[in-house]
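**Q** Here is a sequence together with a model predicted from it:
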Amino acid sequence: MRFVRYERNGALRLGALDGDGVVDLLDAAPLGTAPALLAAFADMTRLVASGAAGLRVAAQAAKQAPAAARTPLAKTRLQAPLAPSLILCSGENYWDHREEKPEVTRKDPEFFLKTGLGVIGPGDDILLDPAVTKKLDYETELLIVIGKPGRHIPAARAHQHIWGYTVMNDVTARDRQVMLRPDGSSVYNLGPGKNFDTCAPIGPALVSADEVPDPQSLRLRTTVNGELRQSNSTAKMIWTCAQLVEFFSTFVTLQPGVVISTGTPGGTAWGSDAELGGKKPMRKDVVTAGGYLRPGDEVVCEIEGIGRLVNRVVAG
């Protein structure tokens, strides 16, 4: 199933996508629904934590929803499908992205955090604040949503802990992230480079894992004003979704609603920026090697079977 959060009369509501409409879960809840599940139909993290029981009752609600519980999707103002307090992020997880930027030797996934204060939803504006950056970059990424708590989760059992997936644009301030030394080597400052207002567009929907038979075979693409900038497949990840769950659960107990970003492929504006060490623009017959984002740009992050996330850049 596909779940969204949307505005209705100034309040946030949870809905299930059904064709070209949104079914309000509370309005459509079957008679006799347990109080715990009713509470889950009002809070996305609780819905995720409710697991198979929540999905089963949500499916029943969507199937028998009365007309009054349905709203045309075109008339619905979607919000970010969930509001994580922070995002566990893995960088450098596609070979072509590694090759387009300054070399870093590592044997484990890159590990950094993004603040939930930067989360925005589909259709929201990405702010380009010149006090923060003059080199604003895009990164389409598959976002894992944890549904079952666990620590030291082996990759072979990671699927038991993954509730579903969504799309994230890991918006990045490259001139904050990358500092070049006089000798040509670079230092990464992922804190300021990855954390600022509107740095984490997410959405449009959370897709339950049962609709994604193989998360390692999804096409991924980014367009800016219709130009194809990134085009790859999750099959090209260095560390799979399951391996990333294993890695991050080594350090912290993963709880329902925790999200893990899985990295971006090559084709970023950084790859064409020699000033910051970019060294391998993508082949022009594959994508258009473009520059950094500017006010007025429309950024589309799309992952096959997951969704299409659209945001516009504005001066901030």
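**A** Done, it's in.
**Q** hey, let's count contacts and neighbours off CA atoms from now on
**A** Will do.
**Q** quick one: buried residues of stretch 290-309?
**A** For stretch 290-309, the neighbour count (16 or more other Cα atoms under 10 Å) marks 290-294, 297-303, 306-309 as buried.
**Q** Strands - which of these land there?
**A** Per DSSP state E, strands hold the following members of the buried residues of stretch 290-309: 298-303, 307-309.
**Q** Can you tell me which of these comes closest to residue 28?
**A** Among those, residue 307 lies closest to residue 28 (Cα to Cα), at 24.1 Å.
**Q** Included below, for side-by-side comparison, is a second structure:
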Amino acid sequence: MKLLRYGPAGQEKAGALDAQGRMRDLSLLVPDLTPEWLAPERLRALTAIDLQKLPLVDESVRIGVPVAGSRQFVAIGLNYRKHAEEAGMEIPKEPVIFTKAITSLSGPNDDIVLPDGAQEGDWEIELGLIIGTKAQKVPVEKALEHVAGYCLANDVSERNWQAKRGGQWSKGKSFDTFGPIGPWLVTTDEIPDPQVLEMELKVNGETRQKSTTADMIFPVAQIVSHLSQFMTLLPGDVIITGTPSGVGLGMKPQQFLKKGDVITLRMDQLGAQTQKVV
């Protein structure tokens, strides 16, 4: 099932995509797609709904973050071998962890707002996942049972703040609008293997990143298990899993985002995003 939230920021309603790819209004049945709705039994109940009987949603409406009320936004760095190499960093022996502010979450097609004085804005296409049930010290073979679904993500970064302002990556990752996710939360029954998804990111129509989740150093199950060893993962938590090579920082010469740039992203089964840089 493909779940979504639509409407003005702060006033989103629950929705779902029908078999023809049309948006349907779920709000009469589901007040909002909050963490409790990601529990397996509730997701099963949603799949039983006849979406054809629900009202259509205007295709021009804004799409929001696909889940409301997330409490943690966790990211994995250097999780594709070629990306680590282009960044001039060693291949990690364990997942590299950092966090993004919850306030950086934004809709998949919302504008990206560069902060005042931004020098090195950058793009990073990533596979995102959203936790469905609390995870504490789970083994790898059980880890995917705690995932409600997957989404497309752009880990927008400001490299000067990330690398040259005291070494705290979160500084360059947490500005408002630096966490577009969606358009949908695709439940795990539609994506039994998250390690076979192709992805592509373009800037102003030119391909910058093109890869597949098969190239991850640490696959999704290992990431979820690893995180759960030292932190409790809660329903609604967003985890993004690293980016392949092709970021602006790694280009020769380096290229960074500027006002007016348009970023387009797509990933198998997870839809597409378009963001304008302002």
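**A** Sure, I can see it. Remember, predicted model here, so these are calculated numbers, not experimental data.
**Q** out of the buried residues of stretch 290-309 of the first structure, who's nearest residue 7 of the first structure?
**A** Set against residue 7 of the first structure, the nearest of these by Cα to Cα is residue 309 (17.6 Å).
**Q** mind listing what the most far-flung residue of the second structure relative to its centre touches?
**A** Most distant from the centre of the second structure: residue 53, at 29.9 Å, with distances by Cα atoms, centre = their mean. With contact set as Cα atoms under 8 Å, 6 or more residues apart in numbering, residue 53 of the second structure has no partners.
**Q** Aligned to it, what sits in the first structure?
**A** In the first structure, the residue equivalent to residue 53 of the second structure is residue 65, according to TM-score structural alignment.
**Q** quick one: residue 197 of the first structure from residue 128 of the first structure, how far?
**A** 9 Å (Cα to Cα, to the nearest Å).
**Q** Likewise for residue 209 of the first structure?
**A** Distance from residue 209 of the first structure to residue 128 of the first structure, by Cα to Cα: 34 Å.
**Q** Which of the residues in stretch 13-30 of the second structure are classified as buried?
**A** Using 16+ other Cα under 10 Å as the test for burial, stretch 13-30 of the second structure gives 13-18, 23-27.
**Q** How about stretch 111-128 of the second structure?
**A** By neighbour count, with 16+ other Cα under 10 Å as the criterion, the buried positions of stretch 111-128 of the second structure are 111-114, 118, 120-128.
**Q** Same list (these) but as CSV, adding secondary structure and distance to residue 184 of the second structure.
**A** Formatted as CSV, these follow (DSSP: H, G, I helix; E, B strand; the rest coil; distance: Cα to Cα, whole Å):
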residue, secondary structure, distance to residue 184 of the second structure
111, coil, 18
112, strand, 19
113, coil, 22
114, coil, 25
118, coil, 30
120, coil, 29
121, strand, 25
122, strand, 23
123, coil, 20
124, coil, 18
125, strand, 15
126, strand, 14
127, strand, 12
128, strand, 11
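**Q** Please dump those residues into a markdown table; it should also carry distance to residue 155 of the second structure for every row.
**A** Formatted as a markdown table, these follow (distance: Cα to Cα, whole Å):
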| residue | distance to residue 155 of the second structure |
| --- | --- |
| 111 | 14 |
| 112 | 11 |
| 113 | 13 |
| 114 | 13 |
| 118 | 16 |
| 120 | 14 |
| 121 | 11 |
| 122 | 9 |
| 123 | 6 |
| 124 | 5 |
| 125 | 6 |
| 126 | 7 |
| 127 | 10 |
| 128 | 10 |
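**Q** I'd like to know which of those is nearest to residue 84 of the second structure.
**A** residue 124 (12.9 Å).
**Q** can you pull the contacts of residue 215 of the second structure?
**A** Counting by Cα under 8 Å, 6+ apart, residue 215 of the second structure touches 80-81.
**Q** Quick one: map it onto the first structure.
**A** By TM-score structural alignment, residue 215 of the second structure lines up with residue 236.
**Q** how close does its match sit to residue 254 of the first structure?
**A** Distance, residue 236 of the first structure to residue 254 of the first structure, by Cα to Cα: 25 Å.
**Q** Just name whatever secondary elements the helix or strand containing residue 16 of the first structure is in contact with.
**A** Per DSSP states H and E: residue 16 of the first structure is located in strand 11-18. Contact analysis of strand 11-18 of the first structure by 3 or more Cα pairs under 8 Å, 6 or more residues apart in numbering; DSSP states H and E lists strand 2-8, strand 21-24, helix 25-28, helix 51-63 as its packing neighbours.
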